[in-house]
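Engineer: Based on what follows, work out the 3D shape:
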Amino acid sequence: MSTLVRTAPAPAARTRKSHRPLLQAGMPPESVAMRIVKAIVLVLLCAIVIVPFVSVVATSLADQQQITNAGGFVLWPTHPSLLAYKSLFAGGVVTRALVISLLITAVGTAISLAATGTLAYALSRPDSLGHRPLLLIVLTTLLFAPGIIPNYLIVQQLGLLNNYWSLILPVAVNGFNVIVMRAFFMDIPRELTEAARIDGAGEWHVLRHVVLPLSKAVIAVVGLFYAVAYWNAFFNALLYLNDNSKWPLQLVVRSYVIQSVTLSDPLNSGPVPPTDAVQTAILVISIVPILLVYPFLQRHFAKGVLTGAVKN
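Structural biologist: Next up, the predicted model:
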């Protein structure tokens, strides 16, 4: 009786196909010249982004003679000095404004995430009360923004002038962020929420213990959107805060950079740093805190923003 033996293909035959480049039908392989061109374009784009930031940091560390010789555009300080930063923090104005901005950003982001998350979850449930009218109102805010005078009158009638809540409550909910979170919530399988309801869970329990743990990506992205908006906002503070001791960091930056006003302590006697160095130093101080947050949340961008955006 003959035995049929099934022989496996040789290892070389199995691996030969995997090393072939995957090309679409009718698309020729990319030439070396095209790769070089793409690399050059990528390097130029990176230089356009990085060089101005490097120049700002270098100018903040340079002395007056080097800034004058370079025409205000220093790329590498020959004798770096922290005199501009010491001068800014010595008066106490920048330190106080930095603390105010951090508190406004932290409290405002927490309130905005709570309000946006609950509203987005309600709008993601088709059987919720007033689902369509509320969704229409949110979409309307994307098309028609309120004016400056109506906003000011509302803040004045609520007694929020010269109050930090005037920087948080009027902008606590953003329509675009609500739509993004709603689309993400609608992508969560309904079987999970229905199973929780069968076990006796209410809506708040479903939101806190089922929906939110699965939505860390969109929460991180929307939270970053709100944090950047609170951190960079200065116009509302300019309108609603009359006491300069309550100014956030961005208003202090505006006074230093645009109006060239020095808000340091007049009793502080010592060497005076160059004006350009002080202006660029306070720009660095205003950029670094929010810049440190980006690397930790960057991996959530694609999933948090694009999930459900096409379908919904």
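
Engineer: When you work out contacts or count neighbours from here on, use the C-alpha atoms and nothing else.
Structural biologist: OK.

Engineer: nearest spatial neighbour of residue 56, skipping sequence neighbours?
Structural biologist: Of all residues not flanking residue 56 in the chain, residue 280 sits nearest, at 5.5 Å (CA to CA, 6 or more residues apart in numbering).

Engineer: Distance of the one you found relative to residue 272?
Structural biologist: Look at residue 280 and residue 272: by CA to CA, to the nearest Å, they are 15 Å apart.

Engineer: The two: which is more packed in?
Structural biologist: Each of residue 280 and residue 272 has its neighbours counted (other CA atoms under 10 Å); residue 280 has more, 24 against 11.

Engineer: Surely the more buried one and residue 54 touch.
Structural biologist: No: if you go by CA atoms under 8 Å, residue 280 and residue 54 don't touch, sitting 10.8 Å apart.

Engineer: I'd like the secondary structure assignment at residue 237, please.
Structural biologist: helix (DSSP: H, G, I helix; E, B strand; the rest coil).

Engineer: name the helices or strands packed onto whichever strand or helix holds residue 287?
Structural biologist: In this structure, residue 287 sits in helix 275-291 according to DSSP states H and E. Counting contacts by 3 or more CA pairs under 8 Å, 6 or more residues apart in numbering; DSSP states H and E, helix 275-291 is packed against helix 32-61, helix 83-91, helix 249-257.

Engineer: Can you give me the buried ones in the following helix or strand past that helix?
Structural biologist: Following helix 275-291 in sequence order, the next helix or strand is helix 294-297 (DSSP H and E). By neighbour count on 16 or more other CA atoms under 10 Å, the buried set for helix 294-297 is empty.

Engineer: Can you tell me what sits against the helix holding residue 287?
Structural biologist: Here helix 275-291 makes contact (CA atoms under 8 Å, 6 or more residues apart in numbering) with 56-57, 59-63, 67, 72, 84-85, 87-88, 228, 231, 249-250, 253, 256-257.

Engineer: same thing with stretch 251-260?
Structural biologist: 94, 97, 234, 237-238, 261-263, 278-279, 282-283, 286.

Engineer: how about 6 Å then?
Structural biologist: 234, 261-262, 279 (CA atoms under 6 Å, 6 or more residues apart in numbering).

Engineer: Buried residues in that stretch, which are they?
Structural biologist: 251-254, 256-257.

Engineer: Tell me which helix or strand comes right after the helix or strand where residue 109 lies.
Structural biologist: Using DSSP H and E, residue 109 maps to helix 93-124. Moving toward the C-terminus from helix 93-124, the next helix or strand (DSSP H and E) is helix 131-143.

Engineer: can you give me the offset of that following helix from its chain's centre?
Structural biologist: Distance of helix 131-143 from its chain centroid, counting by CA atoms, centre = their mean, to the nearest Å, is 24 Å.

Engineer: please give me the structure for this one as well, since I'd like to look at both together:
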Amino acid sequence: MNRPTIGERIFDFFNSLFMILLCLATLYPFLYVLIASLSDPAWAVQQRGLIWFPHGFNLDAYKLVFDNPMIKTGYMNTLFIVVVGTAINVFMTALGAYGLSRQNVMWKNPIMFFIVFTMFFSGGLIPTYLLVTNLGMLDTLWALIIPGAVSAFNLIIMRTSFQGIPISLEESAKLDGANDFTVLFRIILPLSMPVVAVMILFYGVGHWNSWFSAMIYLRNRELFPLQLVLREILITNSTDSMMTSVGAADKMPIGETIKYATIIVATIPILLLYPFLQKYFVKGVMIGAIKE
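Structural biologist: Alright, predicted model coming up:
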């Protein structure tokens, strides 16, 4: 092996330094929120610079967050949306991708044109709102799931992945009497687990982070997802109802740490999902993005 030149060593050094700084810049805001949420409220409020360690380990903010019934209700609503919505998303996307990836399907190119067309042009918010209202889904959790059941971008990725599977496997299965559903669920999908994992990640994270649709379609506070509850706490500063047992002098400091704790509580679950799907992520996207 050739030894690296001085220029290559200098490049590797600055490249590594840049990546380390980039990682720190990306990770530190989350660490700041975590450290502040675990620190003494009075101390955390006074800090204006960088902090690296908690000061006066304190879990009062987390106790108040978990005692808030809206947090618990928001968690349950969000879990329903993520689990049921992601299952419907992956199922519908797989059906559409399979149909559009087969060679003998009529009009598949015009259909793909209209699907791609929706990525650039849509009816807008008002027609969508009227459609949801007329379908009787207003003020229900289904309004957050059904209108976005299929993403055109994800459909294209999955379709391209399905096209890379040899057609001979499908032909052999059909010679043995298999129908299209058998081919899809017992041959195509098991061979496409990396791209399926990516779809679960994309759709799941999208549902977990979504709040705008809930703000538009939901009026019943018992149906609010976690992110909409988080928005109320952070933007409208609605933390007073969580501090009925806190003295007046301590309300402002503990109110700030409640915001930090709420961010951590809303972020940790989706972060825990990434390690299980990370190994499929790059492979699944590349398989779905490049047609051999």
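
Engineer: follow-up on the earlier one: how about the residue nearest to residue 56 of the first structure, what's its partner in the second structure?
Structural biologist: If you follow residue 280 of the first structure across to the second structure using TM-score structural alignment, you land on residue 260.

Engineer: how deep is residue 123 of the first structure tucked in, by neighbour count?
Structural biologist: With other CA under 10 Å as criterion, residue 123 of the first structure counts 26.

Engineer: Repeat that for the one 4 residues further on.
Structural biologist: Residue neighbour count, defined by other CA under 10 Å, stands at 10 for residue 127 of the first structure.

Engineer: Could you do residue 74 of the first structure as well?
Structural biologist: Neighbour tally, residue 74 of the first structure, other CA under 10 Å: 22.

Engineer: for residue 248 of the first structure, same thing?
Structural biologist: 28.

Engineer: burial of the aligned partner of residue 13 of the second structure in the first structure, as a residue count?
Structural biologist: Taking TM-score structural alignment, residue 13 of the second structure has residue 36 as its aligned residue in the first structure. The number of residues packed near residue 36 of the first structure is 11, by other CA under 10 Å.

Engineer: Over to the equivalent of residue 75 of the first structure over in the second structure. Which of the three states is it?
Structural biologist: Taking TM-score structural alignment for the superposition, residue 75 of the first structure sits opposite residue 52 in the second structure. With three-state DSSP as the basis, the three-state label of residue 52 of the second structure is coil.

Engineer: What of the one 5 residues further on?
Structural biologist: When classified by three-state DSSP, residue 57 of the second structure comes out as coil.

Engineer: That one against residue 39, yeah?
Structural biologist: Yes: proximity of residue 57 of the second structure to residue 39 meets the contact threshold set by CA atoms under 6 Å, at 5.1 Å.

Engineer: Comparing these two, which residue is more hemmed in?
Structural biologist: Counted by other CA under 10 Å, residue 57 of the second structure and residue 39 do not tie: residue 39 has more neighbours, with 22 against 14.

Engineer: ok, the residue mapped onto that one from the first structure - contacts?
Structural biologist: Counting by TM-score structural alignment, residue 39 of the second structure corresponds to residue 62 in the first structure. Applying CA under 6 Å, 6+ apart to residue 62 of the first structure gives the contacts 77, 80.

Engineer: Let's see that with 10 Å instead.
Structural biologist: Residue 62 of the first structure makes contacts with 72, 74-84, 273-274, 276-277, as judged by CA atoms under 10 Å, 6 or more residues apart in numbering.

Engineer: Just the buried residues from those residues, in PyMOL please.
Structural biologist: Only the buried members of these enter the following PyMOL selection, criterion being 16+ other CA under 10 Å:
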select buried, resi 72+74+75+77+81+83+84+273+274+276+277
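
Engineer: ok, the contacts of residue 62 of the first structure vs residue 310 of the first structure, which is closest?
Structural biologist: Of all the contacts of residue 62 of the first structure, residue 75 has the smallest distance to residue 310 of the first structure: 43.7 Å, by CA to CA.

Engineer: Please report how far the closest one lies from residue 269 of the first structure.
Structural biologist: Separation of residue 75 of the first structure from residue 269 of the first structure (CA to CA) stands at 30 Å.

Engineer: gap between the two ends of stretch 38-49 of the second structure?
Structural biologist: End-to-end distance for stretch 38-49 of the second structure: 17 Å, by CA to CA.

Engineer: Which positions in it come out as buried?
Structural biologist: Within stretch 38-49 of the second structure, the residues scored as buried using 16+ other CA under 10 Å are 38-42, 44-45.

Engineer: can you give me the helices for the stretch 151-300 of the first structure?
Structural biologist: Taking DSSP state H, counting those that start in this stretch, the helices of the stretch 151-300 of the first structure run over residues 175-186, 190-198, 203-206, 216-232, 235-240, 249-257, 275-291, 294-297.

Engineer: Looking at those helices, spot the one closest to residue 306 of the first structure.
Structural biologist: helix 175-186 (8.3 Å).

Engineer: so the closest one matches what in the second structure?
Structural biologist: Residue span in the second structure matched to helix 175-186 of the first structure, by TM-score structural alignment: 152-163.

Engineer: Now that stretch: buried residues?
Structural biologist: 152, 154-163.

Engineer: Quick check: that stretch compared with the first structure, mean distance?
Structural biologist: Taken over the aligned residues, the distance from stretch 152-163 of the second structure to the first structure averages 0.2 Å (mean CA distance after the TM-score superposition for the first structure).

Engineer: Show me how far that stretch is from its chain's centre.
Structural biologist: When distances are taken as CA atoms, centre = their mean, stretch 152-163 of the second structure is centred 19 Å away from the chain's centroid.

Engineer: Just tell me what residue 301 of the first structure corresponds to in the second structure.
Structural biologist: Using TM-score structural alignment, the partner of residue 301 of the first structure in the second structure is residue 281.

Engineer: ugh, typo on my part, it should be residue 292 of the first structure
Structural biologist: Under the alignment (TM-score structural alignment), residue 292 of the first structure maps onto residue 272 of the second structure.

Engineer: again with residue 165 of the first structure
Structural biologist: Counting by TM-score structural alignment, the partner of residue 165 of the first structure is residue 142.

Engineer: just residue 87 of the first structure next, same as before
Structural biologist: Alignment note (TM-score structural alignment): residue 87 of the first structure maps to residue 64 of the second structure.

Engineer: contacting residues around its match?
Structural biologist: Taking CA under 10 Å, 6+ apart as the test, what residue 64 of the second structure contacts is 239, 241-246, 254-255, 258, 261-262.
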